[in-house]
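**Q** sharing a model prediction with you, sequence too.
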Amino acid sequence: MDGSGISGDRFRVLLGQLNPVMGDLAGNAAKARAAWDEGRARGVDLVALPEMFLTGYQPQDLIRKQAFVLDAAEHLDRLMAECADGPALAIGAPYVDGVRLHNAYHVLHGGQVISRSLKHFLPNFNVFDEVRVFNRGGVEGPWTIGNHGPRIGNPVCEDAWYPDVTETMAECGAEVFIVPNGSPYFRDKFEIRLNQMVSRVVETGLPLVYLNMVGGQDDQVFDGGSFVLDRHGALMMQFPVFEEHLGEVVFERREDGWHPLKGEMAVLPGSLEQDYRVMVLALRDYLGKTGFSKVLLGLSGGVDSALVAAIAVDALGPENVRCVMLPSEYTSAASLEDAARAAALLGVRLDEVSIEGARAAVEEALAPLFEGRAADITEENIQSRLRGLMLMAQSNKFGEMLLTTGNKSEVAVGYATIYGDMSGGYNPIKDLYKTRVFEICRWRNANWRDWMKGPEGEAVPVAIIDKPPSAELRADQKDEDSLPPYEVLDGILKMLVDEEKSVADCVAAGYDREVVKKVEHLLYISEYKRFQSAPGARLSPRAFWLDRRYPIVNRWRDPSG
């Protein structure tokens, strides 16, 4: 073993799959220091953390504020000094090269920066807009510690999705890749990541570490799931998803190069469980990182609010969730019973505030102006807006964040009242189509995990899942009075929204043209509502907000089909 502490035959890396808080430079630096302390206690050679860990990711336009970048640089310098005597520390943080700002990955050792990799390929699609805030860096060569460790290349996140960077690093002598990431979740993304990284390994013949961030940031959840591949593309280590995790990988030098030894292999959960956990983690982190500890929501007796209540309880515990029933003359006895049953199953407090008196007062005040006009959607929306008013008043009074409960199907076609049931600070099911709402409810009723803070067993009453959905804003109202059946609506929306298909494509798939054109019209005219809606957990590659950005004023309609 030489003076660096590295064995000639072994190189040990502690991987920190950790959860930073956006802008909490001191807190993130402390978390990095704690990981480094753990690595020093274990006697490892390198402690590696994810992309932009010091600031949090994605910083968006916050990173354009000079004072923020300077503050980050000061915290990085302190870490460099504090972590001088022990293993190297690799950490993502911004870097200014003259006047050019970069997404950089710094390797600190012995009180110096021994390597700095600048992100070369800046993603500018889906939720990413890095071209707006960062400058493209050149491809850096590999680095090493002492005389016997492997030569390590650090392609930063997107850089590893293309062969150019890894092949250049390999040509410059890299023997191992450690790829720091801030890669957010969307459904079934793990296999996409894995296939891409296997391609880089096959192209270069070098082992690869994929180190991902974990935790919620606004609408995005970084799902972790870090892994290690050997030089043949075989999976040697797999970290759990959605959990902070410190894991050690050992590289062994043999005649043909460096090889990672077999390590822990976490089992990846199925798609429904991953979606549900994303919604739980997104809400838990959004509340915790914004300083809230309690939530409330309107519990209508419908499936959407019942699912949001279950998510909130699993995220925060029943003692931190309060539900409110706001009945009107159109609220059925069955809905009152179902809401009470849902609250009882979850163990949450259920309050009741009638909107009848307030509704009568509003209608009386408006009567002189509305005289001679028949009742229509106006009166229905008054009810919804009164509920929003009363829930927001309670949120203000008690310091509880109000959760809104519209699913993606409703958000897409505007089947929600702005300043009414759209009122709230966060929407856990914003990217969950109605048909999948039912699937998730059934999954939660049949499954319980130790990361859930709610009770085992039935969480959403079966009676709620099975009954026809209704807004109950007029007598005998059903959702299908205004919308196609959800199986049809969701099928069309998946094509128009998630796949950007044409009307002709939808018709060719078997959907009625008039129905498709109605859905398309509702989709476009509802853009202004989505522009003002609460953030919510991203589950798909085409979630409303950053993934799909459309103009509010838009007269174009698809002439095909």
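**A** Okay, I see it.
**Q** when you work out contacts or count neighbours from here on, use the C-alpha atoms and nothing else.
**A** Noted.
**Q** what's the spacing between residue 77 and residue 113?
**A** In this view, residue 77 and residue 113 are 9 Å apart by C-alpha to C-alpha, to the nearest Å.
**Q** surely residue 211 and residue 50 touch.
**A** Yes - using C-alpha atoms under 8 Å, residue 211 is in contact with residue 50, at 6.1 Å.
**Q** neighbour count for these two, which is higher?
**A** Set residue 211 next to residue 50 and count neighbours by other C-alpha atoms under 10 Å: residue 50 wins out with 33 against 27.
**Q** which SS class is that one?
**A** Using DSSP: H, G, I helix; E, B strand; the rest coil, the structure places residue 50 in coil.
**Q** quick revisit: now do the shared contacts for residue 211 and residue 50.
**A** Counting by C-alpha atoms under 8 Å, 6 or more residues apart in numbering, the contacts common to residue 211 and residue 50 are 16-17, 180-181.
**Q** these: which two are farthest apart?
**A** Farthest-apart pair in those is 16 and 181; separation 11.4 Å (C-alpha to C-alpha).
**Q** between the two, which contacts overlap?
**A** Between them, residue 16 and residue 181 share these contacting residues under C-alpha under 8 Å, 6+ apart: 50, 211.
**Q** second structure follows, compare the two:
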Amino acid sequence: MKIALSQMQVIPGSPEKNLATIKDTIAQAKQNNVDLLILPELCISGYMLSDMWLVPSFVEEMHGYNEVMREASDGIAIAYGNIVLDKQINTRLNDSAHHPNKDGRVRMYNAVCVVQNQQWVKRAKHSQYLPDGIQPKTLLPNYRFFDDQRYFFSLNDVALDMGVSIEDLAQPLLLEHNGKQVKIGFQVCEDLWCKDYRKDGKALNMSRYLINNGAELLINISASPWTNQKHDARDRRIEFLAQDVDQFVPFYYVNNVGPQNNGKNIITFDGGTTVYNAQGMPVQCSQKSFAPDLMFVEHEQLPQQKAVRSEPGKIEQKYQAIQSGLRYIKDMLGFEDDPKFVIGVSGGIDSALVVCLIEQAFGQDNVWALNMPTKYNSSATQNVAKHIADKLGIKHLQIPIQELTDAQMDVFTKLDEALPSPEWMRKLSDENIQAKIRGTSILSNLAGRYGRFFTNNGNKLETALGYATLYGDVGGVIAPIGDLTKAEVFEMARFMNEHIYQDEVIPHSLLPNELFEFGEGDIAPSAELREAQLDPMKFGYHCALLEKFTSFAKTSCEDVMQWYLQGSMEENLGISTALIQRWGVDEPASFVEDLEWFARNIQRNVYKRIQSPPIIVTSPSAYGFDIRESQMPWRTSERFNQLKQQVLKMEKYNPG
């Protein structure tokens, strides 16, 4: 049996474009004498559509495409992902009972649909509980940015409603091949990530149920987002499945590519389509990441050797994810052509990296670099902005804003005479006037005037600490580096110089040494809103803290203080003793003061993050709808206060 696995790009909310891709793929499969074509999860509609899944007319339209797919299966079998509205459930059950979705609507499955020769395929064991040719997703993820339980009815829900076992519903489907029936077990995405879903003291393992019911091979159709080292994570999951059954069978995994979004996050999909043998070993895989691919497999002649595939380093993978997310903008907005951009380039490292990322995604003709100096901006940073623009071959614009700043300052100086305010508030407001002029008065208006977009250039550390001006640099259509720590910004800048450009496009003067120190003549990070201003973050150290604070299993201040007492900061944060000493947090009082400042600022700036533009996800936990936050005061627990007193009694941090 010849099988084709389509690692297709799925454009969410664009069924016509997706169907055109699918029909081309079907034609190509038929030309290659394919018996079974496998397409990804929700490949017609897209997966991350938020509450579009609650719009009846849209859902009806998506369901209607199942007939289009059935008709397209003449001479071939097709397994694809789509929603199924179970409208005939009362007819099949011969009852008048109420069998709704959990929200009271018509029951809706996120399912693998299987058609062959214009017919819905049958089950190995007939069941009146489900329509022919469909297998609903069993495990509905409800973590990170996944909301499946909000919209869909699972196979497990069906079992509960009908009073039958999930094992009995996990039946293979029967495909005709050379006059014989082949029993194939179908599952959807999360069904293979089953180790942490439990039933009767074991993993709720659809693979085990399907194999026990006679499946000769397994097929998983996915819309599984990229994360760093995702290939390794998938392989380990399949290894678990193989160990959890008495006799495993070949396993076919098909994933989509192309970003999707939930309004606040842009999530990328890398593919990773792979065939595993009966020992759970990967033996054939797509060599394309973040790109479409069509892979052909002779099922009876699977390779015996383990497949060789390279997995780039973390920063290169994050670079690929950001590029994929940026190129998605035209699809996200329904444009036929790539958008044009004007980027505020201050001469600092963040905007330097962003303008390079945008140039790589859209080409030099689609990018302008805009520098907006005041009296506080040094000639060094202004020269850096021009240097980068010249190296990239993009238009360089400079619009000084000192006169606009002075004009606004005059207004508020007069107002202060009648309405006095604390000096620290006036100084902060005076600084932020510059940022607001840049972001709102100049950058956004210039973008609107010339039909261009502008970006948010903030990194994850700035986003966390609120080191940005609302209605100033908190704006734009997208935040390309909003999920990169400052340490990763420096690392990606080096990567681009060395591997993308093979040239010093981003000046070395913007890049620190391994302890994040800047030498004489270098340009340390600064907002340049006042004289001799430097960013208040402890780079490297705060970056490591933030990664722990925002990891999937989130670290608390109490955890960090416990590490400090144990002398295990290096091990737990992945940093050196030298970096701890460089920032002075080996002094217990300084450590506590800094930790409180760090945690307090993260909590007090939730309101800014709520209003920030979409962030491209590059970490296991990104701000947006990945990390869901409520506005509330920062507080300390009793344990925090106890640990604080213990730390303050220390003379010095003692590593190890």
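**A** Structure received. Since the model is a prediction, treat every value here as computed from it, not as a measurement.
**Q** tm score of chain vs chain?
**A** Put the two chains on top of each other and the TM-score (TM-score structural alignment, normalised by the length of structure 1) is 0.92; 536 aligned residues with a C-alpha RMSD of 1.8 Å.
**Q** if we can go back for a sec, now render the shared contacts of residue 211 and residue 50 of structure 1 as CSV, adding neighbour count, secondary structure and distance to residue 121 of structure 1.
**A** As requested, those are exported to CSV (neighbours: other C-alpha atoms under 10 Å; DSSP: H, G, I helix; E, B strand; the rest coil; distance: C-alpha to C-alpha, whole Å):
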residue, neighbour count, secondary structure, distance to residue 121 of structure 1
16, 27, strand, 24
17, 30, strand, 23
180, 31, strand, 14
181, 28, strand, 13
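**Q** out of these, who's nearest residue 554 of structure 1?
**A** residue 181 (36.8 Å).
**Q** check contacts around the closest one.
**A** Residue 181 of structure 1 neighbours (C-alpha under 8 Å, 6+ apart): 50-51, 156-157, 210-213.
**Q** what about the residue nearest to residue 153 of structure 2 when sequence neighbours are not counted, how many residues nearby?
**A** Among residues not flanking residue 153 of structure 2 along the chain, residue 109 sits closest, at 5.3 Å (C-alpha to C-alpha, 6 or more residues apart in numbering). Neighbour count of residue 109 of structure 2, defined by other C-alpha under 10 Å: 23.
**Q** what does residue 109 of structure 2 align to in structure 1?
**A** In structure 1, residue 109 of structure 2 lines up with residue 102, judged by TM-score structural alignment.
**Q** doesn't that match lie inside a strand?
**A** Yes - membership of residue 102 of structure 1 in a strand is supported by three-state DSSP.
**Q** does it really touch residue 117, like I thought?
**A** No - shown here, residue 102 of structure 1 and residue 117 do not form a contact pair, counting by C-alpha under 8 Å, at 9.4 Å.
**Q** end-to-end on stretch 46-56 of structure 1?
**A** Counting by C-alpha to C-alpha, the terminal residues of stretch 46-56 of structure 1 are separated by 21 Å.
**Q** then stretch 390-406 of structure 1?
**A** Its first and final residues considered, stretch 390-406 of structure 1 spans 18 Å by C-alpha to C-alpha.
**Q** is it true that residue 585 of structure 2 touches residue 591?
**A** Yes - using C-alpha under 8 Å, residue 585 of structure 2 makes contact with residue 591 at a distance of 4.4 Å.
**Q** good, wrapping up.
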